[in-house]
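**Student:** Return a 3D structure for these sequence lines:
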Amino acid sequence: MPRFAANLSMLFTELPFMERFGAAAAAGFKGVEYLFPYAFAKEDLAAGLARHGLVQVLHNLPAGNWEAGERGIACHPERVAEFRDGVARAIDYATALGCTQLNCLAGIAPAGVSAEVLRETFVANLRFAAAQLEEAGIRLLIEPINTYDIPGFYLNRTAQAAEILDAVGSANLFIQYDIYHAQRMEGELAATIARHLPRIAHIQLADNPGRHEPDSGEIHYPWLLRHIDGLGYEGWIGCEYKPATTTAEGLGWLQAY
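**Tutor:** Model (predicted):
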């Protein structure tokens, strides 16, 4: 069955961040992911991983001012220099953490910028990042995100992501397929995953509605996870959901796997 990674930005949030590594390991997780590592010294994060025998599965490139509501800058034409600086910073952290894949958040489309310029900016930034990451032995991912949770998010459908991969033309660019976001935007999960599996390097999960644990909503996760396994997917599945109560109380779904 697939390997599950705890998303420490969403799980065990009752604990200080650095204590979440131990909680994830105690719960049976072998890997972790989270939004950003940059508020912490990379040496401290690496020590936390090593202490608890965890793999750093994924983190994001710098994504602008998150606290102010920004959700990525990769499609922002006036911030290309900032994006490129962020690529270098992300590589530095990922190398120290042994993290072999990084996600690039496209961002909310800025007002007054044409669709053509948005696309050109995003494609050019991805070409740059994919090349830089390839030299470091790190894969670059892009993630479609639903526009109900983040109105105006530029990249929001799987077919759009596949078209962007074609336009970039790099063998080092892949799709991060988030089941929750995909369910909200397009449904048709099983067929879409099967169609695009060669280009999917990472999967994340949560149920809908509420973005809670698997088996709490409308997605039939026992069947879907068997389907993903049967397709031959060998990557990690990140558990990026909001526990309905506490993380520990909501982990019953994981015991079946």
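
**Student:** going forward, measure contacts and count neighbours with C-alpha atoms only.
**Tutor:** OK.

**Student:** so where do the strands sit in the stretch 101-250 of the chain?
**Tutor:** For the stretch 101-250 of the chain, the strands defined by DSSP state E, counting those that start in this stretch occupy 101-104, 139-142, 173-178, 200-205, 236-239.

**Student:** next up, for comparison:
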Amino acid sequence: MKRAEFLKNTLLAAGSAVSLNAFGEQSKQKKDMTVPSFNLDYAPHQGMFSASAGKNFIDEIKYMHDLGFKSIEDNGLSERSVAEQKAIGETLARLSMRMGVFVVPKGGNGANTLAAGKQEYIDIFLKGCKESVEIAKRVNAKWATVVPGDYQRELSIGVQTGNVIEALKRGAEIFEPHGITMVLEPLSDTPDLFLRHTDQTYEICKGVGSPSCKILYDIYHMQKNEGNIINKMNECWNEIAYIQIGDNPGRKEPTTGEINYKNVFKWLHNKGYKGVLGMEHGVSKSGKAGEETLLNAYKEVDNFLV
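**Tutor:** Purely as a prediction, here's the structure:
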């Protein structure tokens, strides 16, 4: 063989070996970077991983995706600019992630209570419902949180319940054509609130009688107000459309309080729940160490399902 041809063949062979080695390394890296997956669909919110991902919400969403989360939730979505809402929606679509709940603007919270039956309050609520439809379109959201507002001591409970049902019927008429569900959230924040228990919320949903009016079952709030979590969820199951998480006391990640989230999640998994589980809680530790603790807690309670 001529020297020139020998050198040419030698270089080609070496190049092939380098290419194969590089391909092998790339394949190994790609395999090592396989996104982990959870058995249930947990949804973090902005700030939970900002120590690692930074303060930009879009960057944080991407980071959450890389950690294995398939959804997010954003209570304050309605307060963001239209441009930011669209950017969030485009990011979620590109990553095949879901948007969980956001709060209907002035959705009956506080003194602006639907229990009072006042037209001015109903008009504010319905305006918020209409705005929510447009917000939901930008991020492909399917759930919007509504809190009926404060209890009215000058009115009997039956009258207040009737007032809430009538207002929510009108809200449901706005959401139904768009496949969006109002999720009513009973809370433990103050005894002044009208809506505080699961069975009370169940009764209202039955009264509204719409697929666009269901229950948001917040495990943290309901542990404080009534306990008996699994039995209460089972009792009202056909009206529950969305679930939120938080341990008690402290409202931090699972494993930090008294709630046996391993059993609760196992029950939900066996029940066939495919909806979102909003991580509406704080983190027990700060910084990156806190983020690692948070992630490990979810891995621990989720691995119990297998």
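
**Student:** just to revisit the earlier point, make CSV out of the strands of the stretch 101-250 of the first structure and add distance to residue 226 of the first structure and mean neighbour count.
**Tutor:** Output for those, formatted as CSV (distance: least, Cα to Cα, whole Å; neighbours: other Cα atoms under 10 Å):
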stretch, distance to residue 226 of the first structure, mean neighbour count
strand 101-104, 24, 23
strand 139-142, 24, 26
strand 173-178, 16, 26
strand 200-205, 14, 22
strand 236-239, 13, 23
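
**Student:** Ok, which of those strands comes nearest residue 56 of the first structure?
**Tutor:** strand 101-104 (9.2 Å; Cα to Cα).

**Student:** Name the residues that touch that closest one?
**Tutor:** Identification of contacts with strand 101-104 of the first structure by Cα atoms under 8 Å, 6 or more residues apart in numbering yields 57-61, 63, 72, 74, 90, 94, 138-143, 176.

**Student:** hmm, back to that, could you redo the strands of the stretch 101-250 of the first structure as TSV and give each row distance to residue 36 of the first structure?
**Tutor:** Compiled in TSV, those are given as follows (distance: least, Cα to Cα, whole Å):
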stretch	distance to residue 36 of the first structure
strand 101-104	10
strand 139-142	15
strand 173-178	16
strand 200-205	16
strand 236-239	14
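
**Student:** of all the ones you listed, which lies closest to residue 5 of the first structure?
**Tutor:** Residue 5 of the first structure sits nearest to strand 236-239 of all these, at 4.7 Å, using Cα to Cα.

**Student:** Give me the range in the second structure that that closest one lines up against.
**Tutor:** Using TM-score structural alignment, strand 236-239 of the first structure corresponds to residues 276-279 of the second structure.

**Student:** Then stretch 119-134 of the first structure?
**Tutor:** The aligned range for stretch 119-134 of the first structure is 161-176, by TM-score structural alignment.

**Student:** Contact partners for residue 166 of the second structure?
**Tutor:** Residue 166 of the second structure touches residue 208, counting by Cα under 8 Å, 6+ apart.

**Student:** Then the one 3 residues further on?
**Tutor:** With contacts taken as Cα under 8 Å, 6+ apart, residue 169 of the second structure has the following neighbours: 208-210.

**Student:** cool, residue 75 of the first structure as well?
**Tutor:** Counted by Cα under 8 Å, 6+ apart, residue 75 of the first structure has contacts 106-109, 118-119, 121-122, 125, 154.

**Student:** what do you get if the cut-off is 7 Å, keeping everything else the same?
**Tutor:** By Cα atoms under 7 Å, 6 or more residues apart in numbering, the contact list for residue 75 of the first structure reads 106-107, 109, 118-119, 121-122.

**Student:** Residue range in the first structure corresponding to the longest helix along the second structure, please.
**Tutor:** In the second structure, assigned by DSSP state H, the helix with the most residues is helix 3-32. Mapped onto the first structure using TM-score structural alignment, helix 3-32 of the second structure spans no residues at all.

**Student:** Check which element follows that helix along the chain.
**Tutor:** Counting by DSSP states H and E, the next helix or strand C-terminal to helix 3-32 of the second structure is strand 41-43.

**Student:** Can you list the buried residues in that next one?
**Tutor:** For strand 41-43 of the second structure, burial by neighbour count (16 or more other Cα atoms under 10 Å) applies to 41-43.

**Student:** Kindly indicate which of the residues you listed lies nearest residue 261 of the second structure.
**Tutor:** Lowest distance from residue 261 of the second structure to the buried residues of strand 41-43 of the second structure (Cα to Cα) belongs to residue 42, with 12.8 Å.

**Student:** And residue 297 of the second structure, what's its match in the first structure?
**Tutor:** Under the alignment (TM-score structural alignment), residue 297 of the second structure pairs with residue 253 of the first structure.

**Student:** Tell me how many other residues surround its match.
**Tutor:** Using other Cα atoms under 10 Å, residue 253 of the first structure has 13 neighbouring residues.

**Student:** can you tell me how far the residue nearest to it when sequence neighbours are not counted sits from residue 22 of the first structure?
**Tutor:** Among residues not flanking residue 253 of the first structure along the chain, residue 214 sits closest, at 6.7 Å (Cα to Cα, 6 or more residues apart in numbering). Per Cα to Cα, to the nearest Å, residue 214 of the first structure is found 22 Å from residue 22 of the first structure.

**Student:** Residue 172 of the first structure now?
**Tutor:** Distance of residue 172 of the first structure to residue 22 of the first structure, given as Cα to Cα: 32 Å.

**Student:** In terms of neighbours, single out the busier of those two.
**Tutor:** Taking neighbours as other Cα under 10 Å, residue 172 of the first structure and residue 22 compare with residue 172 leading, 22 against 17.

**Student:** that older thread, now, among the buried residues of strand 41-43 of the second structure, which is nearest to residue 268 of the second structure?
**Tutor:** For those, the nearest to residue 268 of the second structure is residue 41 (11.0 Å; Cα to Cα).

**Student:** quick one: what's aligned to the closest one in the first structure?
**Tutor:** Under the alignment (TM-score structural alignment), residue 41 of the second structure pairs with residue 3 of the first structure.

**Student:** Now do the contacts for the residue nearest to its match when sequence neighbours are not counted.
**Tutor:** Of all residues not flanking residue 3 of the first structure in the chain, residue 236 sits nearest, at 5.0 Å (Cα to Cα, 6+ apart). Neighbour list for residue 236 of the first structure: 2-5, 202-203 [criterion: Cα under 7 Å, 6+ apart].

**Student:** Present those as JSON lines; the columns should include distance to residue 220 of the first structure.
**Tutor:** Formatted as JSON lines, those follow (distance: Cα to Cα, whole Å):
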{"residue": "2", "distance to residue 220 of the first structure": "16"}
{"residue": "3", "distance to residue 220 of the first structure": "18"}
{"residue": "4", "distance to residue 220 of the first structure": "17"}
{"residue": "5", "distance to residue 220 of the first structure": "20"}
{"residue": "202", "distance to residue 220 of the first structure": "20"}
{"residue": "203", "distance to residue 220 of the first structure": "16"}
